[in-house]
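Visitor: sharing a sequence plus its predicted fold:
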Amino acid sequence: MITWREGTVREQLPGWSGVVVVAVDTPAGETRALAYPDVVGIPEPGDRVLLNVTALERGLGTGGYAVVVALPDRPAAWPAVDAAAPGHLVKARYTPMQTMVLGVDDPEGEHHAALAEADDLAGLPVVAADLHSALPAVLAGLRLERPDANVVYVMTDGGALPAAFSRTCAQLRAAGWLSAVVTVGQAYGGDLEAVTVHTALLAARHVVGADVVVVAQGPGNLGTGTRWGFSGVSAGEALNAAATLGGRGVAALRVSEADERGRHRGLSHHSATAYGRVLARPADVPVPRGRTGRPATDECLGLVRGQVAELVGRASHLRAVDVPVDGLLDALGDVPVSLSTMGRGLAEDPASFLASAVAGRHAASLT
């Protein structure tokens, strides 16, 4: 079911790379809406727009935006279509918003020869995380040890599909913290497009020359409060792919000292399931070691160490690695984006970001 709304653009608002934000007057009042220029064109004041407000009406975690689906009255604004353009990968397939892109391993593309027989990551460290919010924290820990590292982000399709929706990615690219974004599966809009996590990892290695790869779903995630019904299972699947190709898997833990839900307090059940049950190949599990001087945080991290010990005891393919937290809070305070996970910032849930940062620090030691 899709909930539609029609309106008229009042004004353009500040957006970010790949995204135009507009204020739209609708019968229900003013609504902020996102438009992706590569898909629908650029709305201007006075344009009639068709909006998808399905998630907005349900109060889901979309950032409070509707999405512009079409500018029906101004064809001149629509993106130009070149029927002869190379590429045949269709993303968001068979939805009303499907789009065609050139895949990194497309036969028409410049990288096809490099990837046609590619089959080995040669020990490339691959960090997998449950949530998109872990990405800048992983990079903070990595850059503390290897500020010159060539890092590629592989965005899976468990959350947002357009890479442009991620202000985090836009700001990390602008700051020089990411070399490239590779979108996978139904996700699209990265610097490179890939069919699977496998081809994305190979492209990161053989096309971009990555020193480290971070794999996580795009902004937003889906969970049902059940053991298996959450989009973060893809973190375990990503590390299986990395191991199959000869990469070195690093499992970034989802941790919280502030989440009110017991299943996410300390070590989240998402990490326990994704790495203990879905992942079946060897991987390192970085565990924060040391004291932060924050009693609640230190208590949480102590709980996590015990929970990880139990997890590793049940899952022989996992290897717990103690990683010091020294200097990481300062590093997290200097990231070029606003840290936020499930609506909580660094001050509200430092344990969450520290657990991701130690994964980056450990990955740096493997390069």
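Guide: Received the coordinates, thanks.

Visitor: can we go C-alpha only for contacts and neighbour counts from here?
Guide: Will do.

Visitor: tell me where the stretch 101-250 of the chain has helices.
Guide: 112-115, 134-145, 167-174, 197-203, 234-244 (DSSP state H, counting those that start in this stretch).

Visitor: what packs against the first one?
Guide: For helix 112-115, the contact count by 3 or more CA pairs under 8 Å, 6 or more residues apart in numbering; DSSP states H and E identifies helix 197-203 as packing neighbours.

Visitor: after the longest helix seen in the chain comes which helix or strand?
Guide: The longest helix of the chain (DSSP state H) is helix 295-314. Once the chain leaves helix 295-314, the next helix or strand it forms, by DSSP states H and E, is strand 318-324.

Visitor: ok, structure two:
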Amino acid sequence: MIRIRRGVVQKITAQRPGISELLVEVEGELQKAINYDPLTGDVAAGDEVILNTTAVYKKLGTGGAHFVLANLANQEIDVPEAGHIMKLRYTPSQVKVLAVEEPDSPHAAVMQQANSLEGTPVIIGTLHSMLAPAAAALKKLAQRPLKVVYLMTDGAALPLSLSRLVWELKEKGLIQHTVTCGHAFGGDLEAINIYTGLLACKHVLGADVILVAMGPGIVGSGSRFGFTGVEQGEIINAVNILAGQPIAIPRISFADARERHRGLSHHSRTALGSIALTKATVVLPKMAPEKLELVLRQVEESNILSKHELAICEGEAALSALVEYGIKVTTMGRSVEQDPEFFLAAGAAGVYVANLAWP
């Protein structure tokens, strides 16, 4: 299940909070590796490290870099005393966190009383790359400054620090805080599940808008239900249970060569048409007439139209905002220019929320 090799760190190529990107010599070659500093300690050139090389060896979508399992030059690491909630439970890499809702948390009393989102808009995406256009639209178009909080689920990457995008969005003020829930970790706050994660965004961090999506690296199989993006439907249900206002980003593309993702992706058709049991606002972007006609037909055929409210918004302002803020983002390796409808859909959701009647 795990392919393990020894390597020697040759160079640190990049660092940001919680993560170091490395070049390591392994099996006679220079290859990329990632060290999660809070898990395996600081790293330096010359350190001998133990690497999980499985994904690169198998040429998987999660490949491209090895992961440091242990640094033989830094074998003992202590943890803060506060907190007793474990993430990645019962694995060699289990992580102890101070969860926002546990008794040791300074926010425990607030979380004990929190039971409603009080109508807070919650934009729910599937792919991680949807964050950027939605956040850019909120920053650019809202009638007043909004506090935007990103809630990262455990549907894909678990360490938030892997995301360069989130780091950049925080640095540029497009999102203000982060929360990680489930087995995802590394946010400004940790939460045990999606419900307490949402409530922490609202009542501890004071979110005006909550963005929810998994980290980098959605998992899919090509089968109807076999992808981690099904969580979008379940998150819609959770937001409604907590009296929030769910706004769903549909996955739309006319650049993806796979027929199941043409127009409205089968991911969206399943998550919104079958998994979601409660109502959301599904925002479509304005597109060329023939493209919009196809997507509207797919929306109707997949039971989305009868279950949810539909809105159509212009998403171009979000793409202009990405350029203004100097944010370059890709999806499945494709740029905004190569796959505009995908990013227009995420941007349109941000435009829709930015144009709500804010007090």
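Guide: Thanks, I have it. Owing to the predicted nature of the structure, the values given are computational and were not obtained by experimental measurement.

Visitor: after superposing, what score do the chains get?
Guide: Once superposed, the chains reach a TM-score of 0.95 (TM-score structural alignment, normalised by the length of the second structure), with 356 aligned residues with a CA RMSD of 1.7 Å.

Visitor: re earlier: which one, of the helices of the stretch 101-250 of the first structure, ends up nearest to Asp25 of the first structure?
Guide: Nearest to Asp25 of the first structure, of all the helices of the stretch 101-250 of the first structure, is helix 167-174, at 24.6 Å by CA to CA.

Visitor: relative to the second structure, which residues correspond to that closest one?
Guide: Helix 167-174 of the first structure corresponds to residues 164-171 in the second structure, going by TM-score structural alignment.

Visitor: give the buried residues for that stretch.
Guide: Buried residues in stretch 164-171 of the second structure, counted by 16 or more other CA atoms under 10 Å: Leu165, Val166, Leu169, Lys170.

Visitor: as a check, name the ranges of all strands in the stretch 101-250 of the first structure.
Guide: When secondary structure is read from DSSP state E, counting those that start in this stretch, the stretch 101-250 of the first structure shows strands at 125-128, 151-156, 180-184, 192-194, 212-217, 248-251.

Visitor: can you check the stretch 251-359 of the second structure too?
Guide: Listed in chain order, the strands of the stretch 251-359 of the second structure (DSSP E, counting those that start in this stretch) span 252-253, 263-264, 281-285, 309-313.

Visitor: what helices or strands is the last one leaning on?
Guide: Spelled out, that is strand 309-313 of the second structure. strand 281-285, helix 340-354.

Visitor: matching residues in the first structure for it?
Guide: Going by TM-score structural alignment, strand 309-313 of the second structure sits over residues 319-323 in the first structure.

Visitor: how about stretch 223-236 of the second structure?
Guide: Against the first structure, stretch 223-236 of the second structure falls on residues 226-239 (TM-score structural alignment).

Visitor: and stretch 269-281 of the second structure, by the same measure?
Guide: Stretch 269-281 of the second structure corresponds to residues 272-284 in the first structure, going by TM-score structural alignment.

Visitor: contacts for that stretch, please.
Guide: Here stretch 272-284 of the first structure makes contact (CA atoms under 8 Å, 6 or more residues apart in numbering) with 227-228, 232-237, 239-240, 243, 248-251, 311-312, 314-315, 317-321.

Visitor: mean deviation, the match of helix 167-174 of the first structure versus the first structure?
Guide: For stretch 164-171 of the second structure, the mean deviation from the first structure after alignment is 0.6 Å (mean CA distance after the TM-score superposition for the first structure).

Visitor: hang on, Phe335 of the second structure packs against Val329?
Guide: Careful, residue 335 of the second structure is Ser and not Phe. Yes. Counting by CA atoms under 8 Å, Val329 is a contact partner of Ser335 of the second structure at 6.5 Å.

Visitor: which of these two has more neighbours?
Guide: Ranked by neighbour count (other CA atoms under 10 Å), Ser335 of the second structure and Val329 place Val329 first, with 17 against 14.

Visitor: residues touching the alignment partner in the first structure of the more buried one, list them.
Guide: Aligned by TM-score structural alignment, Val329 of the second structure pairs with Leu339 of the first structure. Leu339 of the first structure sits next to Ser133, Pro136, Ala137, Gly345, Leu346 when contact means CA under 8 Å, 6+ apart.

Visitor: good, we can wrap up now.
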